[in-house]
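Q: next come a sequence and a model predicted from it.
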Amino acid sequence: MAAKNQTRNKIGTWVGFIFILVWCLLPVVWIMSLSLKGPGETAAGSAQFLPKSPTLQNYRDILGIGTVTPGQENTHADFLDALRNSFGIAAIATFLAVIFATLAAYAIARLDFKGKRLVLSLALAIAMFPVVALVGPLFDLWRTLGLFNTWPGLIIPYMSFTLPLAIWTLSAFFREIPWEMEQAAQVDGATSWQAFRKVIVPLAAPGVFTAAILTFFFAWNEFVLAISLTSTTASRTVPAQLSFFVGPDPFNPPYGLLAAASVVVTVPIIIIVLLFQRKIVAGLTSGAVKG
């Protein structure tokens, strides 16, 4: 009887696992299939899952490889500019946010000062604040200061929303590091800064890496600020640029191009998650288990 129950449990586990796997991967497979369809199949509104005549023309159009479809001559230039903007803005925002968050989280975890809980509460409130509510004021302010349609005009608000999450993640890591290790380094002649840089930060590397990944993901995928605070491809990121992909008329959007661009944009994120999934899980679960 016990053997039968164990077998049923295994079967149920595998059925549930397969169901969740299909549920999660089905949209990804659909987008990849759509990216391989030509304009004839997508314009006809075909509900066929797999393409009848698979083609890489959509990828050639957005990347500017080989012969480009007539009417899409500027698509690859705009997409590559947006891709460069996304990489640059996300990288800079991640670098600055992680530096400031590391220093702030260390102070919150190690130092006793008045208002420490208030700082954490404000950080959490900022992280939960709706982005849409800030678009109007930021639009007017950025135009006055000359930051509209510039990289700093996106990096600054991105940091405003990623810093609180990074501070919360890193403060949990710093609390787990024994205080005696830093004191031992100072006894050996290291200054407070040297002990922090050479002892504390290396031990908190999983948390620092997790904060960097989460910050990069936010900056990479953000749409509302990117579409509202830019007007040209000089600083427009990929999520915003995709909304400017138009077809021959408003009733025939270039679904194939949009799907191909989505695949290209998603590939770096998938690679990062697959390569560093252990560090990401370690960073997110830090502080969940005590003892």
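A: Okay, I see it.

Q: alpha carbons only for contacts and neighbour counts from here, please
A: OK.

Q: in which helix or strand would I find the residue nearest the centre of the chain?
A: Nearest to the mean C-alpha position of the chain, by C-alpha atoms, centre = their mean, lies residue 217 at 0.9 Å. When elements are assigned from DSSP states H and E, residue 217 belongs to helix 205-221.

Q: over to residue 251?
A: For residue 251, there is no enclosing helix or strand under DSSP H and E.

Q: distance of it relative to residue 42?
A: Remark: distance between residue 251 and residue 42 (C-alpha to C-alpha, to the nearest Å) = 12 Å.

Q: and if you look at residue 288?
A: Distance from residue 288 to residue 42, by C-alpha to C-alpha: 47 Å.

Q: list the helices and strands the helix or strand where residue 174 lies packs on?
A: Element membership for residue 174, per DSSP H and E: helix 151-176. If you count contacts as 3 or more C-alpha pairs under 8 Å, 6 or more residues apart in numbering; DSSP states H and E, helix 151-176 packs onto helix 75-110, helix 116-128, helix 205-221, helix 277-284.

Q: and here's the other structure:
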Amino acid sequence: MSSSVQQRTTGGPDDGRTGGRAGADQLTEQERAGMAAQAKAKRRTTIGWWVITLVVLVWCLFPVASILATSFKTPGDLSNGQFLPSQWSTINYEEILVGDSRELFLTALWNSVGISVIATAIAVVLATLCAYAIARLDFPGKKLVLTVSLMVSMFPVISLVTPLFNMWRTIGLYDTWPGLIIPYLSLTLPISIWTLAAFFQQIPWELEQAAQVDGATPLQAFRKVIVPLALPGVFTTAIIAFFIAWNDFVYGISLTSTEAARPVPAALAFFTGASQFESPTGAISAAAIIVTIPVVLLVMLFQKQIVAGLTSGAVKG
């Protein structure tokens, strides 16, 4: 009798193990449910970001696709309201490359290439020297230099056109390459200085000191040590500066009056159809596609270098 009482009091020998196993199984099921919920939430978040990315891509690329389709339309297809041309034709490209608009377009294309390359080269050289001084030298007001450079870039371009127009007409820079290169420097220098200053701050100061200890002058240390290490940032800055100068329209249309210095974005406004009743939309679209090709090629060929240059200088500002 005492043994039965003891058995009822303490329970069977396997009760504790069975209860512990059941608790462990129950905890495992809860963990599995939590992990499944987390995976489901993560999957929903990923799908949501993909949807947002797709919407943004469609929003950005639809105008480009529309211009591309329009560039292959015949004059009769421009007013039918269809997105794709009923008959694909290269007549618009022939018009601007070998037709009546050839001289206008090719001259403007040469102006854009020359002005953009020169403005980019000057901006990169000046920005490299200025950014190096800001990053390496300790002088009063160096933060003010960065602030002022950014403030200059904040001024709306259209607000500067009238003073520049009057000034350029007075000193003889109107409708000339220098008359566009100088304003382009005001657009490209601020972002170039800011980008390169952040990049130079990532280069260890000890490397330059070691070169000077070995007998190099400050200029030699800068040219042989700092500049090679800063090439990714310099290259990225050059690409950005070129894009800014290449895509400008306001200065190009306001500070030129002939084909002598008019760049492509401004020249598109002077395209005409075969008659006064014909719209030059197809020729303008074809010219816009041709002008976009260099930018797209640069981004595709040097995408890794551009991203590396931007991210390298973004760690410390």
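A: Nice, I can see it. These numbers were taken from a predicted model, which means no experiment stands behind them.

Q: got a TM-score for the pair?
A: Scored against TM-score structural alignment, normalised by the length of the first structure, the superposed chains reach a TM-score of 0.91; 280 aligned residues with a C-alpha RMSD of 1.7 Å.

Q: I'd like the helices and strands packed on helix 151-176 of the first structure as JSON lines, with distance to residue 234 of the first structure appended.
A: Below are those laid out as JSON lines (distance: least, C-alpha to C-alpha, whole Å):
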{"stretch": "helix 75-110", "distance to residue 234 of the first structure": "7"}
{"stretch": "helix 116-128", "distance to residue 234 of the first structure": "28"}
{"stretch": "helix 205-221", "distance to residue 234 of the first structure": "16"}
{"stretch": "helix 277-284", "distance to residue 234 of the first structure": "33"}
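
Q: which of these sits most buried?
A: The highest mean neighbour count among those, using mean count of other C-alpha atoms under 10 Å, belongs to helix 205-221: a mean of 22.

Q: quick one: map residue 153 of the first structure onto the second structure.
A: In the second structure, the residue paired with residue 153 of the first structure is residue 179, using TM-score structural alignment.

Q: quick check: the gap between that match and residue 265 of the second structure.
A: Counting by C-alpha to C-alpha, the gap from residue 179 of the second structure to residue 265 of the second structure is 16 Å.

Q: and residue 288 and residue 42 of the first structure? Which one has more around it.
A: Legend: neighbour count by other C-alpha atoms under 10 Å for residue 288 of the first structure and residue 42, higher for residue 42 (19 against 7).

Q: what is the host helix or strand of the more buried one packed up against?
A: Taking DSSP H and E as the definition, one finds residue 42 of the first structure inside helix 39-43. Packing partners of helix 39-43 of the first structure (3+ C-alpha pairs under 8 Å, 6+ apart): helix 255-275.

Q: and the contacts of stretch 174-192 of the first structure?
A: Residues from elsewhere that reach stretch 174-192 of the first structure (C-alpha atoms under 8 Å, 6 or more residues apart in numbering): 105-106, 109-110, 195-196, 199-200, 203-204, 287.

Q: give the aligned range of it in the second structure.
A: So stretch 174-192 of the first structure is aligned with residues 200-218, judged by TM-score structural alignment.

Q: distance from that stretch to the middle of the chain?
A: Relative to the centre of its chain, stretch 200-218 of the second structure is centred 32 Å away, using C-alpha atoms, centre = their mean, to the nearest Å.

Q: show me what counts as buried in that stretch.
A: Under the neighbour-count criterion of 16 or more other C-alpha atoms under 10 Å, stretch 200-218 of the second structure has 200-203, 208, 211-212, 216 buried.

Q: then stretch 32-44 of the first structure?
A: Within stretch 32-44 of the first structure, the residues scored as buried using 16+ other C-alpha under 10 Å are 32-39, 41-43.

Q: which position in the second structure pairs with residue 268 of the first structure?
A: Matched by TM-score structural alignment, residue 268 of the first structure corresponds to residue 294 in the second structure.

Q: ok, that match - contacts?
A: Contacts of residue 294 of the second structure by C-alpha under 8 Å, 6+ apart: none found.

Q: again, 10 Å this time
A: Residue 294 of the second structure is in contact with 243, 246, 300, counting by C-alpha atoms under 10 Å, 6 or more residues apart in numbering.

Q: relative to residue 161 of the second structure, which of the buried residues of stretch 200-218 of the second structure is nearest.
A: Nearest to residue 161 of the second structure among these: residue 200, at 33.7 Å, using C-alpha to C-alpha.

Q: the helix holding residue 174 of the first structure vs the second structure, mean deviation?
A: By mean C-alpha distance after the TM-score superposition for the first structure, the fitted helix 151-176 of the first structure averages 0.7 Å away from its aligned residues in the second structure.

Q: what's the first helix or strand after that helix?
A: Later in the chain than helix 151-176 of the first structure, the nearest helix or strand by DSSP H and E is helix 179-187.

Q: what comes up buried for the following helix or strand past that next one?
A: Following helix 179-187 of the first structure in sequence order, the next helix or strand is helix 192-195 (DSSP H and E). Buried residues in helix 192-195 of the first structure, counted by 16+ other C-alpha under 10 Å: residue 195.

Q: next SSE downstream of helix 192-195 of the first structure?
A: Using DSSP H and E, the next helix or strand after helix 192-195 of the first structure towards the C-terminus is helix 201-203.

Q: using a markdown table, lay out the contacts of residue 294 of the second structure together with distance to residue 28 of the second structure.
A: Shown next, in a markdown table, are the contacts of residue 294 of the second structure (distance: C-alpha to C-alpha, whole Å):
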| residue | distance to residue 28 of the second structure |
| --- | --- |
| 243 | 58 |
| 246 | 62 |
| 300 | 50 |
